[in-house]
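Engineer: turn this into a structure:
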Amino acid sequence: MSVAVEPFHLSIPEDQLSDLRRRLDATRWPDRETVTDTRQGPNLEKLRALIDYWRNDYDWRRCERMLNGLGQHRTVIDGLGLHFLHIRSPEPGALPLIMTHGWPGSVLEFHKVIGPLTDPAAYDGDPKDAFHLVIPTLPGFGFSDKPAEPGWGIPRIADAWATLMDRLGYDRWVAQGGDWGAAVTTAIGYKAPQGCVGIHLNFVMYQPTPDETAGATPAEQAMLDSMAYYQNVLSGYAQLQGTRPQTIGYALADSPIGQAAWIYAMLQDVSDSDGNAEKAFTYDEILDDIMLYWLPDAGASSARLYWEGQSSIANPPSAPIRTRAAISMFPKELVRLSRRWAETRFANLVHFNELDRGGHFAALEQPALFVDEIRTGFREMRA
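Structural biologist: The predicted structure follows:
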């Protein structure tokens, strides 16, 4: 089996874009919500405005050029073709860093931080903080292959990422992630593959223990209340994708409006935007992300990661992670934990910080803060 790393050039056929325009023109809209907030989901008026921009002003070829300019590649690992960005720093002492997105994110979550992380000197930073970046697309997402059989869960992805770093010639590296990317990065931390010297998380999947719940400080109780709100009010998408991904997949594959609304709901609900997605993201940023699900027909295949990942959520390892770890908690991340709780789960916690702004999509929402956290978190892991 080939282990080649091949350059990947993206060029979507025009007939796919024409089909998208036809589907958008033929949209049958539902009636409007019966409330004035987002409790029932995305507001009809806001979604229609987004789709109007999609139909009349959005330029996919701009996004395509951006991706092609970032260093796209593909390689086959464990029988699956994987897409990734590989951006080498001009600094010879740069530390290799693999960064993993989640759902409904993509490699474009990181596009604002690529420059400052790879070439800090060009952004008024210290050249000693430079990174070589590897940014893979999760299996079943974007332009990675779709698994044809079950088994591509979090542990297998973590193993694939370690293989990828080895294949690229990196014998000493670090890993970062949020959302499902945090799950993969956490698994890398537990597995401690040869070469990995540390991890950074801006999201931690955890279940509070009865003792933690009973002994919560006021600040920790606010974290528990935030988690409960997410689980009880906002997590319907996760429950559906974790149990019946194929069911929602039919709608996502057939309707661009359905795919757009499914993603837009998360952008409004878990960002630092007070329920107003446009406060945190531009229309182009929203639609670029949606297109990386629509064009490769990845609605169902990406949803299956929830089905595959249920065991990782329900049965986290009981022993603390011994790999050096850094954690950044952004305030509008709904699932957060305190330093005290983090220290019981990460035996070698070298950095923990609570930020004053930013949400679930930290690299896209607050790129400057995110970059500073990455630099600070990994600084002592360079030696």
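Engineer: only C-alpha atoms from now on, for both contacts and neighbour counts.
Structural biologist: Will do.
Engineer: helix or strand: which one has Lys46?
Structural biologist: Under the criterion DSSP states H and E, the helix or strand holding Lys46 is helix 44-56.
Engineer: chain neighbours aside, what residue packs nearest to Gln310?
Structural biologist: Ranked by C-alpha to C-alpha, 6 or more residues apart in numbering and with sequence neighbours excluded, the top spatial neighbour of Gln310 is Gly242, at 6.5 Å.
Engineer: the structure of the following sequence is requested for comparison with the preceding one:
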Amino acid sequence: MIPSLPGFGFSGPTRSRGWDTYRIATVWAELMRRLGYARYGAAGNDWGAHIAPEIGRAAPEAVVGVHVTQIFSDVDLAEFDRTSPEERSAVEEHEWFRRHMDAYGYLQTQQPQSLAHALTDSPVGLLGWHNLIYRGALDADFVLTNVMIHWLTGTVASSMRIYYENGRSRRPSEPTTVPLGLAQFRDDIHAIRRFAERDHANIVSWNVYDAGGHLAAHQEPDLLVGDLRTFFTGLKQ
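Structural biologist: Model (predicted):
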């Protein structure tokens, strides 16, 4: 099952407040229960990588494991190991992204409705805004299809509000406990395992690939599918 996020695409626009990643995870866990799934795995990218571990937190007795392509953890600059090339590189990449690529994140976290009025009135403006984040080997059809789904479903404004809602959420203090697997791709946000393990107590798979980027399902589908299969197969042992 591949649900679309509330407020995104085919789920249609949300009309109430509070749709952060924790609420979405709880709702999806309830959806799976009502559909009759007693045991299942969760996988996600981008916002899905925030939500999938929370599904495991919401329904640990049902979720056999969680697979993600990013692990978003707060990095304590006072604690990271400056002698580690991997940690130093990851911190530098985070800082570069914050300074050069995260304008959309700041604006949508702080003032999503201001921008929403403009973009719901301009398909060209919406295309330009989406292209702030599309990097790497992405063909025109992929980009136009994603933008068109937002446009035709009327979810331009509601899809922005997840940033606002999550920016005001209180993150759970305890780590997740269900088995977690990471498939990290070359041109994507790089996690630091030491910090990731503070948020996730049961990381059982951590694979790094020298290809692909933030949209690995489109860019490197074979690598991603292989990692998913290996991860969930391993949980059966």
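Engineer: what residues sit buried inside the next helix-or-strand element following the helix holding Lys46 of the first structure?
Structural biologist: Beyond helix 44-56 of the first structure in the direction of the C-terminus, DSSP H and E gives the next helix or strand as helix 60-68. Judged by neighbour count (16 or more other C-alpha atoms under 10 Å), helix 60-68 of the first structure contains these buried residues: 60, 63, 67-68.
Engineer: same thing with stretch 171-181 of the first structure?
Structural biologist: Using 16+ other C-alpha under 10 Å as the test for burial, stretch 171-181 of the first structure gives 172-181.
Engineer: just the ones of the residues you listed in strands?
Structural biologist: Among these, the members falling in strands are 173-177 (criterion: DSSP state E).
Engineer: need the contact list for the aligned residue in the first structure for Phe80 of the second structure.
Structural biologist: Phe80 of the second structure maps onto Thr213 in the first structure, with residues paired by TM-score structural alignment. With contacts defined as C-alpha atoms under 8 Å, 6 or more residues apart in numbering, the neighbours of Thr213 of the first structure are 221, 224.
Engineer: same check, this time on Gly81 of the first structure
Structural biologist: For Gly81 of the first structure, the residues meeting the contact criterion (C-alpha under 8 Å, 6+ apart) are 74-75, 144-145.
Engineer: pretty sure Val208 of the second structure is in a strand, no?
Structural biologist: Yes: following the definition DSSP: H, G, I helix; E, B strand; the rest coil, Val208 of the second structure is counted among the residues of a strand.
Engineer: pretty sure it sits against Phe185.
Structural biologist: Yes: distance between Val208 of the second structure and Phe185: 6.0 Å, which falls inside the contact criterion (C-alpha atoms under 8 Å).
Engineer: returning to that earlier point: just the buried residues of the contacts of Gly81 of the first structure.
Structural biologist: Buried positions within the contacts of Gly81 of the first structure, assessed by neighbour count (16+ other C-alpha under 10 Å), are 74-75, 144-145.
Engineer: for the longest helix seen in the first structure, buried residues please.
Structural biologist: Counting residues, the longest helix found in the first structure (DSSP state H) is helix 299-314. The neighbour-count criterion (16+ other C-alpha under 10 Å) identifies 299-310, 312 as the buried residues of helix 299-314 of the first structure.
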